[in-house]
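> What would the 3D arrangement of this be:
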Amino acid sequence: MKITVIGAGKSGLAAALLAKQKGFDVFLTEKKLSDECQEAFEVIQRENIDFEFGIHTSESLQNSDLVVTSPGVHPENEIIKLAERKNIRIISELEFAYNFLENPIIAITGTNGKTTTTTLTTFILNNSGKKAISAGNIGTPLSSLVDKIDKNTIVVVEASSFQLDRIEKFKPDVALILNISPDHLDYHSTMENYISAKWKIFLNQNEKDLLILNADDNELKKAAKQSRGKVAWFSLNPVDYGIFAKQGKMIARLSDNEEVIMLFDEIRIPGIHNAYNSMAAVLAARAFEIRNENIRDSLMAFQGVEHRLEFVRTINGVDYINDSKATNVNATWYALSSYKEPIIWIAGGRGDSNDYSLLDDIVIKNVKCIIAIGEETDNIFNHFSSMKRCFKESNLVNAVVRAKEQAQAGDVVLFTPACKSFDMFINYEHRGDIFKEIVKEL
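So this is what the prediction gives:
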């Protein structure tokens, strides 16, 4: 059987190596030049995998029985369209790896909060004596775990819409959808397509499986009607079955009785969005019979993930916070709502049909001034300049310097872009790292 792998990033390389390990005839095609993917290029050569760099040719699909595509490959890419015309089966790396795994799987998706909830769920499980590992969109391809971990290890998968879009049999024991708001429409074209991709996380589940949904998200109420598995809810309001907030307490209603898990104020990571993320992670952990005291200890100890409301340093009484992972308006809304102190907001990057009006109320309430950068500079400035003092800066260094000038003791300088990073940076991690370097040099 011949397998063509599209893309030499982490996922594509891991899929190619797994296919080779399993005895398939493998060909890898990558549009970037080899010197742009030097590490992958060296690995592919060492493993004697056939390849092409710098172009996708029709020869890469010659005699191919299966295409495994990387998450970043656009569905309108010519190599994808050619494979479709040839009626070659196309699946994602997530789907490919799933065929070789026997481990219990928790799969987590949603527009925002995936990485935090994936990391937190894994932390709770490990902190409670279980074996667990994070994988998927979080940075470790599922393919790289095949035959490398104990079969009892729980795999907590962060699943993006790109990865889910091309699954066929992928069936997690626990599926979790945090929220749905417009994102990645340049890839999915329509909101309907985006939602459809997210829904695939539970479509193969049966009555033995669990689907965890946000009861406060209207789109997710519709998902429950399509589920064949048991549905558990998390919410800021009481639910019939699940976890919810009541009088500042996290309450579990998973039987006839209500259990108090902990006070929300005891959760170490701040913000209403992290209250949601924590409730979701708790439900996933409870599915594996984790005790409440272990859950409580874990939530009190968990410090969050890099680039998400990450404290950098305090200068002259001003806290500097890195929230580079906020690549859309919804994520930034949660960030802006997480602080009681006046906020100096640094925003901007590459937009994705951003609707900044969704932030108007929280900006009026919590933001002191706004500093705009990147391709969205004019859009951000023009939208908010009538309600708050706004500045335009040509780069992130100037923006941080401007923020320092405007900030007073007791303020928070919050870098929460509400935009993608690709106009000025490699990715959101690179953007966040640069922000932290700038702040540390102030």
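> contacts and neighbour counts: CA atoms only from here.
Noted.
> Distance of Val282 relative to Thr122?
Going from Val282 to Thr122 by Cα to Cα, to the nearest Å gives 11 Å.
> Counting neighbours, go ahead and name the busier of the two.
Legend: neighbour count by other Cα atoms under 10 Å for Val282 and Thr122, higher for Val282 (29 against 26).
> From Ile295, how far off is the more buried one?
Distance of Val282 to Ile295, computed by Cα to Cα: 7 Å.
> same question, Trp333
Distance of Trp333 to Ile295, given as Cα to Cα: 27 Å.
> Same question for Gln21.
Distance from Gln21 to Ile295, by Cα to Cα: 38 Å.
> Is Trp233 in contact with Ile251, as I believe?
No - contact between Trp233 and Ile251 fails when scored by Cα atoms under 8 Å: they sit 11.7 Å apart.
> Could you tell me which residues touch both of those two?
With contacts taken as Cα atoms under 8 Å, 6 or more residues apart in numbering, the residues that reach both Trp233 and Ile251 are Ile243.
> Show the contacting residues for the residue in the chain sticking out farthest from the centre.
Computed with Cα atoms, centre = their mean, the residue of the chain farthest from its C-alpha average is Asn63, at 35.4 Å. If a contact means Cα under 8 Å, 6+ apart, then Asn63 has Lys2 as its contacts.
> Looks to me like it is in a strand.
No - read with DSSP: H, G, I helix; E, B strand; the rest coil, Asn63 is coil and lies in no strand.
> can you tell me how far it sits from Ile108?
For Asn63, the distance to Ile108 (Cα to Cα) stands at 35 Å.
> Then Phe435?
For Phe435, the distance to Ile108 - Cα to Cα - is 28 Å.
> now swap in Ser70 and tell me
Distance from Ser70 to Ile108, by Cα to Cα: 19 Å.
> So between those two, which is more surrounded?
Neighbour comparison, Ser70 and Ile108: the larger count goes to Ile108, with 30 against 24 (by other Cα under 10 Å).
> another one to check against the first:
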Amino acid sequence: MQVAGVRFTVVGAGRSGLAASNALATRGGDVRLVEARADATRPETLDPRVTFVAGTNLPRPGDVAVLSPGVAEVSPVRAEIAAVAAEVIGEVELFYRLSPAPILAITGTDGKSTTTTMLGAIAALANPSTFVGGNLGNPLCEGLDELTRSSLVIAEISCFQLTTCVDFRPRVAIVTNIAEDHLNYHGSFAAYQAAKRRVWAAMTASDTLILSADDPYIAAWERPSAPRIRTFSLANPDADAYFDGATLWLVRAGRNEALMRRDELPLLGGHNVANALAAALAADAWGIPLATAREALMAYAPLPHRLAPIATIDGVRWVNDSKATNANAAAAGIRAIDGPLLLLAGGSEKDADFTAFGALVRERTRVAVLFGQTRNSLASAIGASHNTIVVETLDEAVRAAQRLAEPGDTVLLGPACASFDQFKSYGHRGDVFTALVRDLAAASNPADDGASADAKIKSEGA
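Now for the predicted structure:
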């Protein structure tokens, strides 16, 4: 991609916009970074060669526009930018055009981050020059200067990012699963699914696409003709990677080969078995030995805020699954918990349908404590026949759960919603929940100085 002497406007001064601006400036581009907020100030780490303008989203006429993923697909701003820009791309597309290294990409509704970091751990054992990034929180363009042709990139790619991909070609791509999500961003479930399918738009016959064989929405998709397709399943032995209830298997050169026993994978939930199968299948497609995948998966630790045990207090286990920002992810967390369950759920609106989730809550939980903007819509979906408590804040929800919980119960923060009604992010919500539980643990040992509560929390999450 020609950058030197070319004019670019990067739209949005978030972390990915900052990374894109700096990467372009380093390579000799004439770069302008714009931010819609009129009160925005110049980012401290912005390359001094970049011009910064607050109070607008519009590029200079004829510029290549690098669009923030925060601009919704349904937003009229997209059309306004396209009307004056020479081309509109996103940070992921920009990275693809500049990167010397091949990319293995992961998308889907849920399990993206876990599958990405699983595959990243496997790849790093095989190739120390592996970069893992993307929608995980570290933009791909931040890693550009570290990469060579011998490097390997493992990239989590969101539906937002895919809407601005044009030539983006991962050599291996995974679609973990599909469920209704981000309808307010895309305008419809059909548009959301179409965005996910863009991950394979530029793939060729020498590339490999990995799909869930268990997902009904993916099953209804028209399959692309170009990339090779391999599938994974929690039940179907005809898939290329499958689980028989005790062992994870890969089919290689027509032979079934054991990846690992279920008890060797240190993660809760069947959904994490599916994530491991997908990651191992992608590694195999890239030529990484099965033994390397096994070694990495056996040592894999859960990511923060994903079914992470915090503490057991007076016989009650507290688990943080704040990353469950939609009903499908929260349902997976509920199914991963054995024994009596108190669910803490709620958050900000995303135009979600909670009907099926409500039925699962009735079936699998003893009590549902609902908070946040969606508390009433969740209560309606669950129904008046179930033991449901409706409060306003997460703090109130934790205190209600403490009163209601009995020894042997698990209290699960499984919000089924985004966090932006009361928190900065799902991570912030999870941190607040962890701090609240830490306070409960300390209060249950009033003679201690807090060290024993900290030790208990650390041992539970190890």
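> Just the TM-score for the two chains, thanks.
In this superposition the chains share a TM-score of 0.94, using TM-score structural alignment, normalised by the length of structure 1; 435 aligned residues with a Cα RMSD of 1.8 Å.
> list the contacts for the spatially most central residue of structure 1?
The centre of structure 1 sits closest to Lys114, judged by Cα atoms, centre = their mean, with a distance of 4.1 Å. Counting by Cα under 8 Å, 6+ apart, Lys114 of structure 1 makes contact with 108, 158-159, 178.
> What lines up with Thr312 of structure 2 in structure 1?
Aligned by TM-score structural alignment, Thr312 of structure 2 pairs with Thr314 of structure 1.
> Please apply the same query to Leu147 of structure 2.
Under the alignment (TM-score structural alignment), Leu147 of structure 2 maps onto Ile149 of structure 1.
> what's the neighbour count on Gly7 of structure 1?
24.
> Report the contact partners of the nearest residue to it once chain neighbours are set aside.
Closest residue in space to Gly7 of structure 1, ignoring its immediate chain neighbours: Glu30 at 4.8 Å, by Cα to Cα, 6 or more residues apart in numbering. Going by Cα under 8 Å, 6+ apart, Glu30 of structure 1 touches 6-8, 51-56.
> What is the aligned counterpart of Glu30 of structure 1 in structure 2?
So, by TM-score structural alignment, Glu30 of structure 1 is matched to Glu35.
> What of Phe96 of structure 1?
Phe96 of structure 1 maps onto Leu94 in structure 2, by TM-score structural alignment.
> Neighbours of that match, how many?
22.
> Helix or strand for it, just tell me which one.
Assigned by DSSP states H and E, Leu94 of structure 2 falls within helix 91-98.
> All the strands of the stretch 301-450 of structure 2, residue numbers only.
With DSSP state E, counting those that start in this stretch as the definition, the stretch 301-450 of structure 2 shows strands at residue ranges 308-313, 316-320, 341-345, 367-370, 388-390, 410-413.
> And for the shortest one, what's in contact with it?
With Cα under 8 Å, 6+ apart as the contact definition, strand 388-390 of structure 2 has outside contacts at 367-371, 375-376, 379, 400.
> cutoff 6 Å now
When contacts are defined by Cα atoms under 6 Å, 6 or more residues apart in numbering, strand 388-390 of structure 2 is touched by residues 367-370.
> so which of those is the most crowded?
Busiest of the contacts of strand 388-390 of structure 2 [other Cα under 10 Å] is Leu370, holding 28 neighbours.
> was I right about that one contacting Gly347?
No - applying Cα atoms under 6 Å as the test, Leu370 of structure 2 and Gly347 come out as separate, 8.8 Å apart.
> Ala173 of structure 2: neighbour count?
29.
> And it? What does it align with in structure 1?
Checking TM-score structural alignment: Ala173 of structure 2 goes with Ala175.
> Confirm for me that that match is in contact with Ala107.
Yes - the criterion here is Cα under 6 Å, and Ala175 of structure 1 meets it with Ala107 at 4.9 Å.
> ok, Leu119 of structure 2 - contacts?
Contacts of Leu119 of structure 2 by Cα under 6 Å, 6+ apart are Ala279.
> corresponding residue for it in structure 1?
By TM-score structural alignment, Leu119 of structure 2 lines up with Thr121.
> counterpart of the residue farthest from the centre of structure 1 in structure 2?
Under TM-score structural alignment, Asn63 of structure 1 pairs with Pro61 in structure 2.
> could you say which helix or strand contains Thr148 of structure 2?
Thr148 of structure 2 belongs to no helix or strand, assigned by DSSP H and E.
> Neighbours of it, how many?
So Thr148 of structure 2, with other Cα under 10 Å, has 13 neighbours.
> wait, what's in contact with it?
Listed by Cα under 6 Å, 6+ apart, the contact partners of Thr148 of structure 2 are 100-101.
> With Met424 of structure 1 instead?
Applying Cα under 6 Å, 6+ apart, no residues qualify as near Met424 of structure 1.
> Apply 8 Å and report the result again.
So Met424 of structure 1 contacts 349, 374 (Cα under 8 Å, 6+ apart).
> Quick check: the aligned residue for it in structure 2?
Per TM-score structural alignment, Met424 of structure 1 is aligned with Gln422.
> follow-up on the earlier one: distance of the match of Glu30 of structure 1 from Leu342 of structure 2?
Glu35 of structure 2 is 43 Å from Leu342 of structure 2, by Cα to Cα.
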